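Chemist: Quick one: sequence and predicted model below, then my questions.
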Amino acid sequence: MRAFWREYRENWVAVVALAVVVVVVGAALGAPLIAPQDPYDLANLDLMDARRAPGFVGSGGYVHWLGTDAQGRDLFSAILYGLRISLQMGVAAGAVALAIGTALGILAAHARGWVEGAIMRVVDLQLSFPAILLALVLVAVLGQGKVPLVIALVTAQYAYFARTAYGAATAERQKDYVEAAHATPLPGWRVVFRHILPNCLPPLIVVATVQVANAIALEATLSFLGLGLPPTEPSLGMLISNGFQYMMSGRTWISVYPGIALIVLIVGINVVGDQLRDQFNPRLSR
């Protein structure tokens, strides 16, 4: 672990990105303690404070450092809660997609035969469609809400994990120690969990990091289009969408600040994922 962290620290960009991600995640988790206003509590909202510029002192007596949105919500508070929701959607979708995709990929590599062919043909077919298109269709069918959105994101992303797990497991199953393990009385599932799965984790961790960022971006896109979370959920995509109609009137802060928060989060996670990829597979290092 020390050697891993020592190598990680050699890339100062990755260190900064990791620090940014940690700060953002910490701020999102501590939103109820940090945010001066609860954007869920309608009693705290005042329409007289709507669309106020950054630095305005609202009716609540505190300064709206990033301004307010069209509903009179403190934008800083809304961004903190929006980061929380975006991270919840991204991590939940990434974890479920990781579990399903890994199970299918290793099953295909281990079972071989018609099972391998059937699973991988379905995976290849899904990978031929853009993830955003598949997510749009599923959300339009399932409706709005956290559960339908997670289902749509998982369905759009599990194939990436399945393809990665299948490739790693196929390479492992051809090695001598795996063949020797199969020759022992050990059941097949123990061979998979003891020898194949642990060696498939490094590439899956990298893919999981990237796919969490992609899930956050997909959720923001769907919410911006009005197909993701309901209007009562102040996700980053919804916040950007709420302020988009006021861009031409000069009230740019309503969309710009949530957009900056979304970009910082996604770029930070992607940079961390790139560094992990380079460390787990130095041949891909630039």
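Modeler: Right, received. Where do you want to start? What you are looking at is a predicted structure, and each value in this text was computed from that prediction instead of being measured. Numbering: from 1, shown residues only.
Chemist: only C-alpha atoms for contact and neighbour calcs from this point on.
Modeler: Noted.
Chemist: how close does the residue nearest in space to the middle of the chain sit to residue 268?
Modeler: Centroid-nearest residue in the chain, with CA atoms, centre = their mean: residue 212, separated by 2.4 Å. Going from residue 212 to residue 268 by CA to CA, to the nearest Å gives 11 Å.
Chemist: And residue 94, by the same measure?
Modeler: Distance from residue 94 to residue 268, by CA to CA: 16 Å.
Chemist: more crowded one of the two?
Modeler: Using other CA atoms under 10 Å, the more surrounded residue of residue 94 and residue 268 is residue 94, with 27 against 24.
Chemist: I'd assumed residue 218 was in contact with that one.
Modeler: No. Residue 94 lies out of contact with residue 218 (CA atoms under 8 Å); the separation is 11.9 Å.
Chemist: List the residues that contact residue 52.
Modeler: When contacts are counted by CA atoms under 8 Å, 6 or more residues apart in numbering, residue 52 touches 67, 68, 69, 72.
Chemist: which SS state does it fall under?
Modeler: For residue 52, the assignment made with DSSP: H, G, I helix; E, B strand; the rest coil gives coil.
Chemist: count of residues packed around residue 55?
Modeler: Using other CA under 10 Å, residue 55 has 13 other residues around it.
Chemist: Also residue 150?
Modeler: By other CA under 10 Å, the residues close to residue 150 number 25.
Chemist: That one and residue 228: what is the separation?
Modeler: According to CA to CA, residue 150 and residue 228 sit 10 Å apart.
Chemist: Same question for residue 67.
Modeler: Taking CA to CA, one finds residue 67 at 25 Å from residue 228.
Chemist: What segments of the protein are helices?
Modeler: Under the criterion DSSP state H, the chain contains helices at 2-8, 12-29, 31-34, 75-111, 113-127, 131-142, 146-173, 176-183, 188-191, 197-224, 236-244, 253-280.
Chemist: would you turn those helices into JSON lines with distance to residue 56?
Modeler: Below are those laid out as JSON lines (distance: least, CA to CA, whole Å):
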{"stretch": "helix 2-8", "distance to residue 56": "42"}
{"stretch": "helix 12-29", "distance to residue 56": "22"}
{"stretch": "helix 31-34", "distance to residue 56": "19"}
{"stretch": "helix 75-111", "distance to residue 56": "11"}
{"stretch": "helix 113-127", "distance to residue 56": "48"}
{"stretch": "helix 131-142", "distance to residue 56": "38"}
{"stretch": "helix 146-173", "distance to residue 56": "33"}
{"stretch": "helix 176-183", "distance to residue 56": "66"}
{"stretch": "helix 188-191", "distance to residue 56": "62"}
{"stretch": "helix 197-224", "distance to residue 56": "26"}
{"stretch": "helix 236-244", "distance to residue 56": "17"}
{"stretch": "helix 253-280", "distance to residue 56": "13"}
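Chemist: Presented hereafter is structure B, for comparison with structure A:
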Amino acid sequence: MNRFGPALRAIDWTGWLGAAIVICIVLAAVFAPLIAPYDPIALSVEDRLSAPDAAHWLGTDQAGRDVLSRIIFGARASLAVGIGAVTIGALLGVSAGLFAAYKGGLGEQITMRLVDGIASIPLLVWAIAIVGILGVGPLPVGPLVLPNEFKIVVLVGCLFSPVFARITYAVAKRIVGADYVKARYLQGASHWDIVLGDILPNCLSPIIVQATLLVAIGIVVEASISFVGLGVQPPAPSWGTMLSDARNAIYSGEWWLPVFPGLAISLTVIGFNLLGDAVRDLFDPRSEARTLVA
């Protein structure tokens, strides 16, 4: 910790702001049952379309549900998709990138051309098309029944994998030819020891930076899919679903219905982007923060 102390102090205030936003969003999602003032799916006809007041700080929607409670619980779906998709994408992409860089030859060409093929189609088009084909209901897989949210996490994670594969491949390809890696091979080290002990640790910095930035993209993708009705299904709260339900409110005067879910998405994405920029500066060898670490 002492080693990183000067570097952390050198990080711009925007990085700390991003970290604070992310921490608040994560804590709200984790402790949603304790923080939310109302049940997010409880209907109250007499309170429908109430403007923000002392009882409902962010107002209520068309069914009388508390907007603040639904935003707090909606953070769970957004973070689950963002973080879960990045985790799956990193596992798949880093494995593919390491394999291509270390294997070389035909295996390298096949792996990277497959990665290029997946990356050639826009992520959101892939997501909407595949979720539309599979449907929005639970997906039975043997004895298991997978909810729609799980399908989205796996799908977006697979679509994130080309980004991690390219980054890992670019870094690992240079390391594979390094003298110390060749020396380790001559010493009798196994392929696993070389890949996991020598090559992978040197690839972690750009992977961590990219993972932080991709969480924000995953949140936007989840909101977009839910907005068109293919993501989180009602009555479960989701920021994208709330925006979709609020489309008519833009012209009828209930301004709080589209504004607050939109702010939640914007603040979360901004927070992760600011945090990602700070992490990038920390790991960038040309930055002041990284120089202080060294």
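Modeler: Arrived safely. The shown structure was predicted, so the numbers you read here are calculated from the model rather than taken from an experiment.
Chemist: Any idea what the TM-score comes out to?
Modeler: Laid over one another, the chains give 0.92 as their TM-score (TM-score structural alignment, normalised by the length of the first structure), with 276 aligned residues with a CA RMSD of 1.5 Å.
Chemist: now for the helices of the first structure, which one comes closest to residue 48 of the first structure?
Modeler: Taking CA to CA, helix 75-111 is the member of the helices of the first structure nearest to residue 48 of the first structure, at 14.8 Å.
Chemist: Off-centre distance for that closest one?
Modeler: 6 Å (CA atoms, centre = their mean, to the nearest Å).
Chemist: ok, now stretch 163-180 of the second structure?
Modeler: With CA atoms, centre = their mean, you get 24 Å for stretch 163-180 of the second structure.
Chemist: From residue 120 of the first structure, how far off is residue 127 of the first structure?
Modeler: Using CA to CA, residue 127 of the first structure is found at 10 Å from residue 120 of the first structure.
Chemist: Between those two, point out the one with more neighbours.
Modeler: More neighbours surround residue 120 than the other of residue 127 of the first structure and residue 120, with 20 against 16 (other CA under 10 Å).
Chemist: how close does the aligned residue in the second structure for that one sit to residue 93 of the second structure?
Modeler: Alignment of residue 120 of the first structure against the second structure is given by TM-score structural alignment, with residue 112 as its counterpart. Taking CA to CA as the measure, residue 112 of the second structure and residue 93 of the second structure are separated by 10 Å.
Chemist: Pull up the overlap in contacts between these two.
Modeler: In contact with both residue 112 of the second structure and residue 93: residue 166, using CA under 8 Å, 6+ apart.
Chemist: give the contact list for the aligned residue in the second structure for residue 235 of the first structure.
Modeler: Correspondence of residue 235 of the first structure to the second structure, assessed by TM-score structural alignment: residue 238. Contact analysis of residue 238 of the second structure by CA under 8 Å, 6+ apart lists 70, 71, 73, 74, 75, 77, 78, 223, 226, 232.
Chemist: The fifth one matches what in the first structure?
Modeler: By that I understand residue 75 of the second structure. Here residue 75 of the second structure is matched to residue 83 in the first structure, going by TM-score structural alignment.
Chemist: Could you pull up the contacting residues of that match?
Modeler: 24, 25, 28, 235, 236, 261, 262.
Chemist: Check residue 78 of the first structure too.
Modeler: Residue 78 of the first structure neighbours (CA under 8 Å, 6+ apart): 38, 39, 234, 239.
Chemist: can you do 6 Å?
Modeler: Neighbour list for residue 78 of the first structure: residue 39 [criterion: CA atoms under 6 Å, 6 or more residues apart in numbering].
Chemist: Just tell me what residue 133 of the second structure corresponds to in the first structure.
Modeler: For residue 133 of the second structure, the aligned position in the first structure is occupied by residue 141, per TM-score structural alignment.
Chemist: roughly how far apart are its match and residue 135 of the first structure?
Modeler: Relative to residue 135 of the first structure, residue 141 of the first structure is positioned 10 Å away (criterion: CA to CA).
Chemist: Same check on residue 234 of the first structure?
Modeler: For residue 234 of the first structure, the distance to residue 135 of the first structure - CA to CA - is 20 Å.
Chemist: One more: residue 2 of the first structure?
Modeler: Residue 2 of the first structure is 40 Å from residue 135 of the first structure, by CA to CA.
Chemist: repeat for residue 74 of the first structure
Modeler: 31 Å.
Chemist: who has more neighbours, these two?
Modeler: Between residue 74 of the first structure and residue 135, counting by other CA under 10 Å, residue 74 is the more crowded of the two (30 against 25).
Chemist: which residue in the second structure lines up with the more buried one?
Modeler: Residue pairing (TM-score structural alignment): residue 74 of the first structure is matched to residue 66 of the second structure.
Chemist: Wait, that match touches residue 57, no?
Modeler: No. Taking contacts as CA atoms under 6 Å, residue 66 of the second structure lies outside contact range of residue 57: 8.5 Å.
Chemist: Residue 117 of the first structure - how many residues pack around it?
Modeler: 14.
Chemist: Find the residue closest to it in space, skipping its chain neighbours.
Modeler: Nearest residue to residue 117 of the first structure, sequence neighbours excluded (CA to CA, 6 or more residues apart in numbering): residue 108, at 7.6 Å.
Chemist: cool, residue 36 of the second structure as well?
Modeler: Of all residues not flanking residue 36 of the second structure in the chain, residue 69 sits nearest, at 4.8 Å (CA to CA, 6+ apart).
Chemist: what range in the second structure matches stretch 95-107 of the first structure?
Modeler: Against the second structure, stretch 95-107 of the first structure falls on residues 87-99 (TM-score structural alignment).
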